[in-house]
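> Here is a sequence with its predicted model. Questions after.
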Amino acid sequence: MKVLDTFAGAGGFSLGFYLTGQYDIIGAIEYDQWAADTFKFNHPESTVIVGDIQQYSEEFLLETFKDKPDIILGGPPCQGFSIANRKAGDPADPRNSLFKEFVRLGKIFEPKIMIMENVPNLIKARTHDKELVIDIIIKELENLGYYVYHTILSATDYGVPQIRKRLVVIASKVKLDNPFPEPTHSIESKPITLFNSALQQTPTLWDAISDLPQIEAREGAEEMNYEIPAKNSFQKYLRGHSDKVYNHVAMKHSKRMVERFASMSCGNSISDVPDHLKPFKRNGNGEFSEKLFDQNNRRMYPDRPCHTIAASFYANFVHPFKNRNFTPREGARIQTFPDWYVFQGKPTVVSHKLLQREGREEEKHLCQYNQIGNAVPPFLAKAIAENILSQLTIKQDEKCLFTETI
């Protein structure tokens, strides 16, 4: 089945479909050049268009993707801003956001399945008129002739070594009996399902990254050799056919930052460090900052799943044993990207707010950390993809059986 990935980022969502071996990733639409470069590098056969989806006409899209997709994936922003400006209507209403572009693609291509993912909090969000945003999303997709299902999935239930939840909305032209995958993993030590068949143990953070080259702050390279063999099935699977480690570059921390991290135990964050190692105020002539973010630079426990890898994870977490933040590759492992999936663009960039302030918006790109943190974990996407395939196969078999009976 043919898949088109929209609002694609680096391509984590469609990568999960690719990993099943049952889907053909025909293309992607992505606004950011570096993220699109990553997609194209890893899917050289796919057609990748880079730019604002609102600017593409129906004729252009049909011409570009002549092989009409059976499945359209996307994580369109559903809230928070209006397409033209805030005067154009309620910014909390998805009909005023890029979600309407996702709906437009459904009208143009009429795929069998459309799958959308977003933040779990969207389930509670309301417009100014107190209408639930999720209800509007469902209504808009039903108007296209789809059966619509939604739920919140936990990544740890599908072998992702990270506490991460996503809202998933599935729109299908045929009625699905079980639209969402059953859990395959559990973070419990001896998990038992309702039917008493044991689930697999969700890998821990250390299960995910312990075989990567052990580098200190300011070390590493965009391409390195493995130093030791894979230690477990998770590592073996993610190494795949790769004979190199890519994007394993540590942050260039100052000596003081390294000392600060050295003072922290697992579970500690920046607010727990001794006073003399606390961050200074910006332009504060050596005064300590009173503004300490508890989530910043927390040292992770090795024997648990990691906290959610966000777009800014270069400043969120400290390695369980090294006095540095995670590298992009460590983040990619925690997100379940295979080692052969190489991220393009720079590892980090100047703050987007600063670029905006200084009128340097042409330099605004999604760096490797952003691309990784923004992605749908491929293992979560793979579970969705496998379940969709089995559901559609069941429906096809039922149809054949019904035809034969007649």
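Looks like it arrived, so ask away. Residues are numbered from 1 along each chain as shown.
> alpha carbons only for contacts and neighbour counts from here, please
OK.
> Was I right to think Pro183 contacts Tyr158?
Yes - when contacts are counted by C-alpha atoms under 8 Å, Pro183 is listed as touching Tyr158 (5.9 Å).
> One more to weigh against that first structure:
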Amino acid sequence: MFKYIDLFAGAGGLSEGFIRENFMPIAHVEKDKYACETLKTRLAFHYLKKISNLESYYDYLRKKITRAELHNLIPQTLLQSVICSEISDNSFADIVTKIDKQEIDVIVGGPPCQAYSIVGRARVRDEDKKNNDPRRFLYKQYIKFLEVYKPKLFVFENVPGILSAKDTDSELFIKKMKTEFEEVGYTIDFELLDASNFGVLQKRKRVIIIGWQSALNLRYPDFSIGTIDNSTFEVKRDILDDLPNISQGESWNKFTYRTTPTAYLNSFGIRTEEDVLTWHIARPTNSNDRQIYKLVIEKWFREHKRLHYKDLPEDLKTQKNQNVFNNRFSVVEGDLPFAHTVVAHIEQDGHYYIYPDINQLRSITVREAARIQSFPDNYFFEGTRSAAFRQIGNAVAPIFARVVAIKIKEMLWQINSNQYLLKNIESDLLQDTY
């Protein structure tokens, strides 16, 4: 079984893809306390599934047992493998002492993307503050882990903006990173990939950097093999319609579904017969916003166009600056094969993710956001509603993560195959010598 460490793990979306492909997590490192609790809960799910005791996990989701009681059902070493710490020069040595020292096949992770994202950079007008944002240099911490554990491969995930972000000397960060990875013995290559091409019902472009020890005879995998045609899917019909209709500010606490799961939910493992429904909670909205929601929904389904803020009736406008974020009110594309990208800003408000139904004037629930991100219904997010939204918005879509894991597994098999052939050749040479 291949072993990996997940850095900047978040809620574990990337890790989920690797676990589904039978990789063994040795450690998850994450600074957000709620995300760390989510990781522990997910590890509990996988452990209890392995020992055929998922009923205890579902008892936890139904609030029949406490989190402490859930944790008592799994090995404490598993809980300790989640290291809740910021990765920095000050914490690095302590983090390493907490990770069981053994052979690691892969390191995966994606440092916080806000410093690289085009939108994030645009929001920071102070050039000195922008250039000295410490998050821009977290890849150097990633490199330190490579030097300690020397994995055969690594996966570094980030936003498209990392390809255009520049250092203070106007050198592209991606070029700088490539040089520094090579200096510690790794060759890298990268590609801009869209999760919607791999079964995720969301337009979500991400740069996937893959590195391997330079001595290995490898090349970047072909992601064009394994793409999925999403054209027959519809977001609302295939991943939202089985959920109960609720109003703004309402929480669904019955743990039940409205209808049976769709073929999409079944085939992609998002909902199973055993699942209980959690986090189907809608934000409250005021009457002014609900009037805007109604206009936005009507325009989308009538014309397939966005209603810009500047075009709203004057009596509904509450923002002074009407030229910034004109698309702040957007409906989820329920009648298309994919929704627009779910981002961490969803923790602030839901105006950019209006539910696609004129009869439900609300933003999407936590569970609906999780589904758009391809998280299974048995994935439970710890913390407040805002914390859950933030974890989902920052995550790698698990279905896409599994595709990455499959490609990494193929590369590891190739390494093992090459090493086996080399060993046999060396053995034959020795026999010929003697």
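Right, received. Where do you want to start? It should be emphasised that the depicted structure is a prediction, and the values quoted were computed from it without experimental measurement.
> related to what we said a few turns ago, between Pro183 and Tyr158 of the first structure, point out the one with more neighbours.
For Pro183 of the first structure versus Tyr158, the count of surrounding residues by other C-alpha atoms under 10 Å is larger for Tyr158: 27 against 17.
> And the more buried one, what's its match in the second structure?
The alignment partner of Tyr158 of the first structure in the second structure, by TM-score structural alignment, is Phe198.
> what does Lys382 of the first structure give?
Structural alignment (TM-score structural alignment) places Lys382 of the first structure against Arg402 in the second structure.
> that's a helix at its match, yeah?
Yes - assessed by DSSP: H, G, I helix; E, B strand; the rest coil, Arg402 of the second structure belongs to a helix.
> name the element the nearest residue to it once chain neighbours are set aside belongs to?
Residue nearest to Arg402 of the second structure in three dimensions, not counting chain neighbours: Gly17, with 3.7 Å by C-alpha to C-alpha, 6 or more residues apart in numbering. Using DSSP states H and E, Gly17 of the second structure falls within helix 13-20.
> tell me what that helix is packed against?
Under the contact definition 3 or more C-alpha pairs under 8 Å, 6 or more residues apart in numbering; DSSP states H and E, helix 13-20 of the second structure sits against strand 24-30, strand 106-109, helix 398-433.
> how about these in a markdown table, adding distance to Asp6 of the second structure?
Shown next, in a markdown table, are these (distance: least, C-alpha to C-alpha, whole Å):
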| stretch | distance to Asp6 of the second structure |
| --- | --- |
| strand 24-30 | 5 |
| strand 106-109 | 5 |
| helix 398-433 | 12 |
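> and for stretch 152-162 of the second structure, what span of the first structure is it aligned with?
With TM-score structural alignment as the criterion, stretch 152-162 of the second structure aligns to 112-122.
> In that stretch, which residues are buried?
Across stretch 112-122 of the first structure, burial judged by 16 or more other C-alpha atoms under 10 Å covers 112-118, 120.
> on that earlier part again, contacting residues around the match of Lys382 of the first structure?
Neighbour list for Arg402 of the second structure: 14, 16-18, 20-21 [criterion: C-alpha atoms under 8 Å, 6 or more residues apart in numbering].
> Spatially, which two of those are the most separated?
Comparing all pairs in those by C-alpha to C-alpha, the longest separation belongs to Leu14 and Glu21, at 11.5 Å.
> the more surrounded of the two?
More crowded of Leu14 of the second structure and Glu21, by other C-alpha under 10 Å: Leu14, with 26 against 19.
> Check the gap between that one and Ile5 of the second structure for me.
11 Å (C-alpha to C-alpha, to the nearest Å).
> Tell me the span between the first and last residue of stretch 181-200 of the second structure.
End-to-end span of stretch 181-200 of the second structure (C-alpha to C-alpha): 31 Å.
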